[in-house]
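Student: Predicted model, plus sequence, below.
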Amino acid sequence: MTKGELIDAIASGVDGLTKTKAEQALNVMLSAITDAVARGETLSLNGFGTFSKGERGERTARNPRTGEEIKVEAAKTVKFKAGQKFKDAVNH
């Protein structure tokens, strides 16, 4: 599903909601999630899942073409843990 298809689904699921307003609502929601996680907050959507900020340590990897060892810097990452309702929907 693309973002456009998701906007269409939101607009068709709410009486009187235009695609433009559905897109605005989706953009605000995504921005709020991004901002919260970037600040280090954990964001939980009951039944859907939890977004949080994670850390990945520095490590050594290999270039598959040359076999040369390369250093991969530590980085911050995003974690998502699916909620039980989401897991159940996927498994049925």
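Tutor: Here it is on my side, so go on. Numbers count the residues shown, from 1 in each chain.

Student: Every contact and neighbour count from this point should use C-alpha atoms.
Tutor: OK.

Student: where do the strands sit along the protein?
Tutor: 43-45, 49-56, 59-62, 69-72, 75-82 (DSSP state E).

Student: Now the second one: buried residues?
Tutor: The one in question is strand 49-56. 49, 51, 52, 53 (16 or more other CA atoms under 10 Å).

Student: Is the first one in contact with residue 86, as I believe?
Tutor: Yes. Counting by CA atoms under 8 Å, a contact exists between residue 49 and residue 86, whose distance comes to 7.4 Å.

Student: can you pull out the helices in the chain?
Tutor: 3-13, 19-38, 84-90 (DSSP state H).

Student: how about those helices, which one is nearest residue 76?
Tutor: helix 19-38 (9.5 Å; CA to CA).

Student: Remind me what the closest one packs against, helices and strands.
Tutor: The contact analysis (3 or more CA pairs under 8 Å, 6 or more residues apart in numbering; DSSP states H and E) places helix 19-38 against helix 3-13, strand 43-45, strand 49-56.

Student: and the angle for that helix with strand 49-56?
Tutor: Helix 19-38 runs at 40 degrees relative to strand 49-56, counting by axes from the mean of the first three to the mean of the last three CA atoms, to 10 degrees.

Student: dropping in the other structure now:
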Amino acid sequence: MSSRQELIEKFAKKANVPKRNAGVYLGIFLEVIQLILARSGELKLPGFGAFKARQIPEREGTNPLTKKKVTFAPGVRVSFKPGRPFKEGMLGGSFVAKAEKAAAGKAGKRKK
């Protein structure tokens, strides 16, 4: 399992920036994702995937150890659906090249 620190190290190396800067950039990126999801409930990143937030209502449950009824507070559940170029990149090849190709294809379709 990869960690946040490993992600920062790989980003710093790939972008040729200091690890400290890479950590700041990652933090900003994650904060922006949270802000967008809080406002609109959805974020689509073509070629990468889509995040979707949905409200979970308060619900009743049972503690399996004590068998007592408990109430779970309402919350937010966030899901992520990877885009096709991202999934194909997992199977081999460059995700960046595939994402750029997908974006160029969509841009070309819009002009027609």
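Tutor: Happy to help now that I have it. Just so you know, these numbers come straight off a predicted model, no measurement behind them.

Student: So which of the helices of structure 1 is nearest residue 77 of structure 1?
Tutor: Residue 77 of structure 1 lies closest to helix 19-38 among the helices of structure 1, at 9.6 Å (CA to CA).

Student: That closest one: which residues count as buried?
Tutor: For helix 19-38 of structure 1, the neighbour count (16+ other CA under 10 Å) marks 19, 22, 23, 26, 33, 34, 36, 37 as buried.

Student: would a markdown table of the residues you listed with distance to residue 2 of structure 1 be doable?
Tutor: Shown next, in a markdown table, are the buried residues of helix 19-38 of structure 1 (distance: CA to CA, whole Å):
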| residue | distance to residue 2 of structure 1 |
| --- | --- |
| 19 | 14 |
| 22 | 14 |
| 23 | 12 |
| 26 | 13 |
| 33 | 18 |
| 34 | 19 |
| 36 | 23 |
| 37 | 23 |
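
Student: hmm, which two among those residues are most spread apart?
Tutor: Longest span within the buried residues of helix 19-38 of structure 1, CA to CA: 19 and 37, 27.0 Å.

Student: Generate a markdown table for the strands of structure 1, with distance to residue 2 of structure 1 as supplementary columns.
Tutor: Output for these, formatted as a markdown table (distance: least, CA to CA, whole Å):
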| stretch | distance to residue 2 of structure 1 |
| --- | --- |
| strand 43-45 | 21 |
| strand 49-56 | 20 |
| strand 59-62 | 33 |
| strand 69-72 | 32 |
| strand 75-82 | 19 |
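
Student: Quick check: which of these is nearest to residue 14 of structure 1?
Tutor: strand 43-45 (19.7 Å).

Student: so which of the helices and strands packed on helix 19-38 of structure 1 gets nearest residue 91 of structure 1?
Tutor: Residue 91 of structure 1 lies closest, by CA to CA, to one member of those: strand 49-56, at 15.3 Å.

Student: tell me the angle of the closest one relative to strand 75-82?
Tutor: Using the same axes, to 10 degrees: strand 49-56 of structure 1 against strand 75-82 is 150 degrees.

Student: can you list the residues that contact strand 49-56 of structure 1?
Tutor: Contact partners of strand 49-56 of structure 1, identified using CA atoms under 8 Å, 6 or more residues apart in numbering, comprise 33, 37-38, 40-44, 74-84, 86.
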